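K.L.:
dropping the sequence and predicted coords here.
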Amino acid sequence: MPKKHAGPASEIPDERPSKTQLKREMHELQALGETLIAMKPAERARFALSDDLQHAIEETARIPSREARRRHMQYVGKLMRREDLPAIRAEFDAMEQERLWRDQAFHRLEAWRDRLVDEGDPAVDAFLEAYPDADRQTLRQLIRNARREREQQKPPSSARKLFRHLRESAELKAQD
């Protein structure tokens, strides 16, 4: 009796991921592990990682051989499969948002510095409205020095001091 043909192979549901998909996921986990390895220990402490993975990450620094490191990264990728990946990715996203926020704050302060040096007292009044704890006298002195340096085409050391003062004033307000 002839066997019945089930039809085209596309009709049979394949519930397992393909070998290529598994490799792709493994490479993604290894890349995530490499990112964790590249982080400073203080940054890495924000992640809820298992003890095995923590030990493997610390061990990576002691591996000099390229081939041994490659094999070790495969091991790190294998350990990453057991981790809470959504929580790790959420923490990465939170860190990225913090970085973006810091960058935006940095650019805002740079814009304030440029505006203060260009406009003078009207900009000082606007800055003091936004940041009332800033020291007007220090601010005006730093602005004068920065203008003088720009006119004499000297290195902008006072502009850097002005920026530091603006950053400190902004941090004081952020803490309130």
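P.N.:
Done, it's in. Every value quoted in this text rests on a predicted model; they were computed, and no experiment measured them.
K.L.:
rest of the way, CA atoms for contacts and neighbours
P.N.:
Noted.
K.L.:
need the contact list for Met80.
P.N.:
Leu29, Gln30, Gly33, Leu53 (Cα atoms under 8 Å, 6 or more residues apart in numbering).
K.L.:
closest to Glu168 out of those?
P.N.:
Nearest to Glu168 among these is Gly33, at 35.9 Å by Cα to Cα.
K.L.:
want to compare, so here's the second one:
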Amino acid sequence: SAARLAKIPLSAATLDAVRDGQRFTRRALKRQLTRIARLMSEFDDEAEIRKALENLYQPHRDEVRRLHEAEQWRDALIAGDHAVMEMLIARFPMAERQHLRQLARNANKEQAQQKPPKSARLLYQYLHNLLEDESV
């Protein structure tokens, strides 16, 4: 998008080439990418561009990390890992231990009875909300 493109330190010629390339067909785009690469190697500072791209994608990476962390905790709680429960209570004092245990117990029963994972979803949402509250 134009807003994302503006955050990357590119020369005017490179920016124009990128904007032009956004409306090209597949074959023409391939030629345009070669031109952009040549322009970037001639004019632009690679380290600055890499840093800008890293900053651009870091919020997404943080969100993915939080999602995976919540999934791992959910799976451990459903499996009955008491160490994870204690770690969660220590890390998130506002977390409701009884609610976590109830959701984990219900999710375990649903798994055993091969029912839809309603409680597992609720447990995941609760854990994800804890992580979101922590990151704010």
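P.N.:
Sure thing, it's come through. In this text, all values refer to a predicted model and were calculated from it rather than measured experimentally.
K.L.:
before we move on, back to that, shared with structure 2, which of the contacts of Met80 of structure 1?
P.N.:
Shared with structure 2 under both residues aligned by TM-score structural alignment, their matches' Cα atoms under 8 Å, the contacts from those are Leu53.
K.L.:
in helices, which of the contacts of Met80 of structure 1 fall?
P.N.:
Leu29, Gln30, Gly33, Leu53 (DSSP state H).
K.L.:
can I get those in TSV including distance to Asp84 of structure 1 and neighbour count?
P.N.:
Below are those laid out as TSV (distance: Cα to Cα, whole Å; neighbours: other Cα atoms under 10 Å):
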residue	distance to Asp84 of structure 1	neighbour count
Leu29	12	21
Gln30	15	23
Gly33	13	22
Leu53	12	19
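K.L.:
got the buried residues for the top helix by length along structure 2?
P.N.:
Selection of the longest helix in structure 2 by residue count, based on DSSP H, yields helix 46-78. By 16 or more other Cα atoms under 10 Å, the buried positions in helix 46-78 of structure 2 come out as 49, 52-53, 66-67, 70-71, 73-78.
K.L.:
dump those residues into a markdown table; add distance to Met85 of structure 2 as well.
P.N.:
Below are the buried residues of helix 46-78 of structure 2 laid out as a markdown table (distance: Cα to Cα, whole Å):
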| residue | distance to Met85 of structure 2 |
| --- | --- |
| Ile49 | 42 |
| Ala52 | 39 |
| Leu53 | 37 |
| Arg66 | 17 |
| Leu67 | 18 |
| Ala70 | 12 |
| Glu71 | 14 |
| Trp73 | 9 |
| Arg74 | 10 |
| Asp75 | 12 |
| Ala76 | 9 |
| Leu77 | 7 |
| Ile78 | 10 |
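K.L.:
the equivalent of His128 of structure 2 over in structure 1: helix or strand, and which one exactly?
P.N.:
By TM-score structural alignment, His128 of structure 2 lines up with Arg167 in structure 1. Assigned by DSSP states H and E, Arg167 of structure 1 belongs to helix 157-175.
K.L.:
in that helix, what's buried?
P.N.:
Neighbour-count burial for helix 157-175 of structure 1, counted by 16+ other Cα under 10 Å, picks out Ser158, Ala159, Lys161, Leu162, Phe163, His165, Leu166, Arg167, Ser169, Ala170.
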